[in-house]
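**Q** Give me the fold of what follows.
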Amino acid sequence: MNNDSSIAQIAAMLREEAAQLGPGARLPSSREIMRRHNVSPVTVSRAIGQLAAEGRVVTKPGSGAFVAHQIRTGRDTADLSWQTVALGDRVVDESPVAALLASVPDGMVPLTGGYLHPGLRPDKQLGAAAARAVRRPDAWAKPPLTGLPELRRWFATQAGGDVTAADALIVSGGQAALAHAFRALAAPGTPVLVETPTYPGALAAAKAAGLRATAVPMDSAGVRPELLAEAFAVTGARVFFCQPTLHNPTGATLPVERREQVLQVARAAGAFVIEDDYARYLTEDAPPSLASMDQHGTVVHVGSLTKILSPSLRVAAVIARGPAAHRLRASQLVESFFVARPLQETALEFVGSPAWRRHLTAVHAEIRTRRDALAAALAARMPEAELHLLPIGGMHLWLRLPAEVDENALVEAARRNGVLVSPGRMYYPSEPPGPRIRVTHIAATHLPELHEGVRRLAQALADTRRPAADRA
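**A** This next block holds a predicted model:
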């Protein structure tokens, strides 16, 4: 009999014997099983290992295998607690990202989310671009491992400066780009500097890479260069993650002079800057990218089409130079080979068509209208909530709540009242300075729904601030 069938047969016989012996009983020794069934030590070891994985036996080194006290028979009721020991203590916390990606229940007004409302997406035009793309002769062939040259050239042009197609690597969306960058640029256990507050997906990706996020304070113009320099000196970090244009969640945009200062600070520290340029297409007034101002290979730039087009168009580019670029390409190759060519061809077809510019114009106008409407509604109905700033575009507004407000209680009260907002706590790598929430204007269906969401939120805030006796 072959080895696999031998393992299966021995496991079946031991499973039956364990059921007859009862909990706590010792199974025959490996030597005895080998003698009885004329099988190898490896076969016996793997058969016992299979029963241990099923939760049927417990192995004790030096003593043997014993029937478990709680034998599970169904797949859904198997005791999988052994995996806790096998996996160790490295935890990947997906909860912040899952919360941001969760579907909106019926009847809820979404003042949260990170993608265009379906009514604002160019789905029909994307479908037409996809149809044209898949008719190309090589649409289903293996693409170049770093991405289609024309698409890499397009992303390089968008980044600006002297960036070339050779500097660009096509990856599966901005989140994948961040995961690659954190793993490629920093060793597990080392610190990475981040703005505070910052994008929760970046915090989750850094933690999954085994990095320790250290907060660098911001003001209304973005990260403070003098505190960034101090953080580099104190921590010895060699990576700084930032969103210099329409920072999530605050909406801050670094002015050009401060961008220069950030680059100077990073160069002095011998450190990389990961520039998450996710929102470049969510405004008409984006300053030059950090990548376009970089002459030393300091910046690893991430540009994505997902936010402006569709959550399922997982196409982004990482721009880097030198050994860092080689390491990023190696990371992409060993993890996923390449981005599916039909998706790349579709993106290239769309951004090269007149529909791209028409879509940008329409979205920019809608963003201005919704941003102003949300800010006005908040000022009218929730004057006690202080707006951090009015951003030059983007999807979100960042609100500071009165100090006595319980942030978690407000978010829960808002949910019960039929409106979803993002709690501020999830955006901080360390202790938050006070209660905050992020409110989003782009996920609502239209302006009336946006106004209704603010009305519900204002009512939830009023309910939360009332004394407990009055609420009862």
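**Q** Please count neighbours and contacts with C-alpha atoms only from this point.
**A** OK.
**Q** I'd like to check which residues are in contact with L333.
**A** L145 (Cα atoms under 8 Å, 6 or more residues apart in numbering).
**Q** Wait, a strand at it?
**A** No - secondary structure of L333 (DSSP: H, G, I helix; E, B strand; the rest coil): helix, not part of a strand.
**Q** Look up how far H180 lies from it.
**A** 11 Å (Cα to Cα, to the nearest Å).
**Q** again with L399
**A** Distance from L399 to H180, by Cα to Cα: 32 Å.
**Q** from the chain's centre, how far out does the helix ranked longest in the chain sit?
**A** For the chain, the helix with the greatest residue count under DSSP state H is helix 354-381. In terms of Cα atoms, centre = their mean, to the nearest Å, the centre of helix 354-381 is set 25 Å apart from its chain centre.
**Q** I have a second one here; can you model it like the first so I can compare?
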Amino acid sequence: MTDSSTRVEEHLRRWMASAPPGSRLPSSRALVAQLHVSPVTVQSAVGRLAALGLVESRPGAGTFLRGTGPRTASDHRWQTAALALTGGEPRGLPAALRPAAEGRIALHAAYPEPDLLPRRLLQSAWSRVGRTESALRRPPAAGLPELRSWFAQAIGGSAGTGAPSSTDVTIVPGSQSGLAATFGALVGAGRPILMESPTYWGAILAARHIGARIVAVPTGPQGPDPDQVRMAFEETGARTFYAQPAWANPTGSCWAPDRARAIMEIVRSRGAFLIEDDYARDFGIAPGPEPLAADDPDGHVVHLRSLTKSVSPSVRVAAVIARGPARARIQGACQAESMYVSAALQEVAMEVVTRPAWKTHLRHLRGELEQRRDAMVQAVHQHIPEARLETIPTGGLHLWLQLPELGDMPDFIAACEARGVVVAGGDEWFPAEPAGSHLRLSYSGPQPEEHQEAVRRIGEVLRECLEAQG
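**A** The predicted structure is shown next:
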């Protein structure tokens, strides 16, 4: 696909995001005049959208935006705020961590399959680090200075606009450890913390572990409504908001720039912290938003970024970036839990991400994720037309489907596994009661050649369950 075709497709996607289903797309002549491209380029972009099931051509009438799902897939997110729902009890081992039996197609994976990782870079890094003194020495408690500097520079921004420095960075053994330490330092037992709903199950687990009171804020394709965020702060007195503004897990959504600005204004006015979990920074298919921490001179944003998913699950290295007194408190909490992160692991991470081949790997990864995402989107439109796919993510690792209301989600998941497909039901991504029946499907897992067949089986199971419940 050419750059011009990509530009036309992105223009149409933005137009489609605010247009109701059934709307007629701008004519080819209008797009040619507006975007200064050829008719062939427009046809290529529209054809790609049609192949994904997003638009349909009607001879003699034009091209129209397809509906995103049946009316039976209701939207109950508003009840999250209306009922002031708060978190309940843990629900056992998360689906994303459950092993898949041999012969099953795994669409529940939490981590990219090995073929999506920088295998050669990693093997070379282990070999080099194994010949150094790293395995024999203790690193500085806050982390190796070179790695701390890399994480600070990776955020972007400029020193004059409030970008962080290396002294603001604490290296931790994975983002889950960083979340637990940050929640413990900034929230504490019995105190409220705002969370998007749905959101990352690991954050829910970490907050429950310290006894925090989770306050769910409904979110959507553009992020949470700033008015809902303001209301949650006012009604609960919370001073902390955990969020994933870029390619959120599980929804894949990105905060719209105007919403991000409005929410940051609310956070500042409340004298609060926003914990920005930037887990998917290395998995952008299209350019993503700049991290909120890139322009935060007063230290309201606590930024988390991990290399565990993008480098290797065995390299559990992440960073918590905070400024002011909060940094010292978080560092103390991190060191009380783990003292320091292995110098060898830190050096391996540095060896991988500072090599020129790392950027080459990320470019290849973007193309591979795009192909896998598009294939799975097409399969969902073809085989599960009952599902509502509200967001086609421009980054991340998953699709988030809303299904028609199912009476027993565990039975549906078990039926899928009996057909040879392991899926992750959506309930555990909700900090409180789920707003409907959902599935998270990973397009980054193994056996991508089997994903279409897996989606077909899921569609069959869904229709059988709906028929059985009448």
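**Q** now what about the TM-score between them?
**A** Overlay of the two chains. TM-score (TM-score structural alignment, normalised by the length of structure 2): 0.77; 377 aligned residues with a Cα RMSD of 1.7 Å.
**Q** what range in structure 2 does the longest helix of structure 1 sit on?
**A** Matched against structure 2 by TM-score structural alignment, helix 354-381 of structure 1 falls on residues 356-383.
**Q** Check the mean deviation of the matching stretch from structure 1.
**A** Comparison of stretch 356-383 of structure 2 with structure 1 after fitting gives an average deviation of 0.9 Å (mean Cα distance after the TM-score superposition for structure 1).
**Q** Okay, helices next: where are they in the stretch 351-472 of structure 1?
**A** 354-381, 407-416, 447-465, 468-471 (DSSP state H, counting those that start in this stretch).
**Q** Figure out which of the ones you listed is closest to T157 of structure 1.
**A** When the helices of the stretch 351-472 of structure 1 are compared by Cα to Cα, helix 354-381 sits nearest T157 of structure 1, at 15.3 Å.
**Q** Surely I367 of structure 1 touches A444?
**A** No - taking Cα atoms under 8 Å as the definition, I367 of structure 1 is not a contact partner of A444, at 11.7 Å.
**Q** How about the spatially most central residue of structure 1, nearest residue that isn't a chain neighbour?
**A** Among the residues of structure 1, the one closest to the centroid is G201, at 3.3 Å (Cα atoms, centre = their mean). Excluding the flanking residues, the one nearest G201 of structure 1 by Cα to Cα, 6 or more residues apart in numbering is V97, at 5.6 Å.
**Q** which residues touch the one you found?
**A** Contacts of V97 of structure 1 by Cα under 8 Å, 6+ apart are 200-201, 204.
**Q** out of those residues, who's nearest P423 of structure 1?
**A** P200 (11.2 Å).
**Q** what about the residue nearest to that closest one when sequence neighbours are not counted, distance to E345 of structure 1?
**A** Of all residues not flanking P200 of structure 1 in the chain, Y427 sits nearest, at 5.3 Å (Cα to Cα, 6+ apart). Noted for Y427 of structure 1: a distance of 35 Å to E345 of structure 1, by Cα to Cα.
**Q** still on that earlier bit, who has more neighbours out of I367 and A444 of structure 1?
**A** A444 (24 against 20; other Cα atoms under 10 Å).
**Q** for the alignment partner in structure 2 of the more buried one, what are its contacts?
**A** Under the alignment (TM-score structural alignment), A444 of structure 1 pairs with P446 of structure 2. Residues near P446 of structure 2 by Cα under 8 Å, 6+ apart: 105-106, 112-113.
**Q** Map those onto structure 1 and name those still in contact.
**A** With both residues aligned by TM-score structural alignment, their matches' Cα atoms under 8 Å, the contacts of the contacts of P446 of structure 2 that structure 1 also has are 105-106, 113.
**Q** Next, the mean deviation of the top strand by length along structure 1 compared to structure 2.
**A** Taking DSSP state E as the criterion, structure 1 has its longest strand at strand 212-219. Compared with structure 2 after fitting, strand 212-219 of structure 1 deviates on average by 0.9 Å (mean Cα distance after the TM-score superposition for structure 1).
**Q** SS state for the nearest residue to E345 of structure 1 once chain neighbours are set aside?
**A** Leaving aside its chain neighbours, E345 of structure 1 sits nearest to A133 (5.3 Å; criterion: Cα to Cα, 6+ apart). For A133 of structure 1, the assignment made with three-state DSSP gives helix.
**Q** hey, where'd the helices end up in the stretch 51-200 of structure 1?
**A** 82-87, 95-101, 123-134, 149-159, 174-185, 200-208.
**Q** As CSV, those with distance to A462 of structure 1 would be great.
**A** Shown next, in CSV, are those (distance: least, Cα to Cα, whole Å):
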stretch, distance to A462 of structure 1
helix 82-87, 44
helix 95-101, 25
helix 123-134, 40
helix 149-159, 45
helix 174-185, 37
helix 200-208, 28
